[in-house]
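> show me the folded form of this:
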Amino acid sequence: NSGGGREYKTLIERITIQKFNPELQKRNLETRDQRQKDFNTFVTQLKTHAKSDKSIWHSIKQSETTNQKQVDMRRKAELEEAERQKEQIRKELAEGP
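Coordinates of the predicted model:
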């Protein structure tokens, strides 16, 4: 096994990886776990969306919209907290020692 002790799951994967130059082989192995996690997350989400009574594309779009709203709300809350902290610091500096 020329993959530095790493076992490959399939013959095709092993043959394909062996055709890479050593630098690409190393980079591929370093990112493999993250790519596998991302793929598993994608498949899990796909299965969840497939259970919906709506079309899978509509379900995914709705999920993306909900996720974006949550990100926006979190970002807004963080900005408000940062502004509150700045104001508190200004007050403390204005009051002096």
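> from here on, just use CA atoms for contacts and neighbour counts.
Fine.
> which SSE is the most centrally placed residue in the chain in?
The centroid of the chain falls nearest to D38 when counting by CA atoms, centre = their mean (7.0 Å). With secondary structure defined by DSSP states H and E, D38 is part of helix 22-50.
> same question, D53
Judged by DSSP H and E, D53 forms part of no helix or strand.
> how many neighbours does it have?
By the criterion of other CA atoms under 10 Å, D53 has 9 neighbours.
> ditto for E23
E23: 8 surrounding residues under other CA under 10 Å.
> likewise for R35?
13.
> who are the neighbours in contact with it?
Listed by CA atoms under 8 Å, 6 or more residues apart in numbering, the contact set of R35 is empty.
> buried residues, stretch 66-78. List them.
Neighbour counts over stretch 66-78 (16 or more other CA atoms under 10 Å) mark no residue as buried.
> one more, for comparison:
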Amino acid sequence: MRPIAYIKMFVAGTVCCVGGPALVYYVTPDPDELFKRYNPELQKKTLEMREVREKRYAEFMGKLREYSKSDKPIWVVAAEEEKKQKIAANAERKRIRDEQERQRQEILEEQLSGK
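Alright, predicted model coming up:
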């Protein structure tokens, strides 16, 4: 191969490697610019939900930090925690159902004894 071919390949590679990301950077809009393009209702809703999203993100990061303290992989610890939460939620639903059933029985007994 002649040296001119190497120069052409180097120039073409440089254009692709530098020009591609530069073009993406140039055509990607700024987040503030995108926000300004929203309709007013969507802007208002986004601003209202910002605090909730930030709170959820902070909780998520706290859980990740907690999970990372374990010797197990994070996804294993997260799955175990999710399983514990499901068990607790099922127990709470069962407790509520039992309480409602008990109240229903009490009401029936009062109605029967009142007749």
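> about what we covered before: so what does the residue nearest to the centre of structure 1 match up with in structure 2?
Counting by TM-score structural alignment, D38 of structure 1 lines up with R56 in structure 2.
> cool, T65 of structure 1 as well?
By TM-score structural alignment, T65 of structure 1 lines up with K83.
> where's that match, which helix or strand?
Short version, using DSSP H and E: K83 of structure 2 is in helix 74-114.
> measure L29 of structure 1 to P22 of structure 1 for me?
According to CA to CA, to the nearest Å, L29 of structure 1 and P22 of structure 1 sit 11 Å apart.
> E106 of structure 2 pairs with which position in structure 1?
So, by TM-score structural alignment, E106 of structure 2 is matched to Q88.
> residues near its match, how many?
Neighbours of Q88 of structure 1 (other CA under 10 Å): 12.
> how close does the residue nearest to the centre of structure 1 get to Q45 of structure 1?
Relative to Q45 of structure 1, and taking CA to CA, D38 of structure 1 is found at 11 Å.
> same thing with T65 of structure 1?
Separation of T65 of structure 1 from Q45 of structure 1 (CA to CA) stands at 15 Å.
> again with E64 of structure 1
11 Å.
> circling back: tell me what angle the helix holding D38 of structure 1 forms with helix 56-95.
110 degrees (axes from the mean of the first three to the mean of the last three CA atoms, to 10 degrees).
> what's the mean distance for helix 22-50 of structure 1 versus structure 2?
Helix 22-50 of structure 1, aligned to structure 2 and superposed, deviates on average by 0.7 Å (mean CA distance after the TM-score superposition for structure 1).
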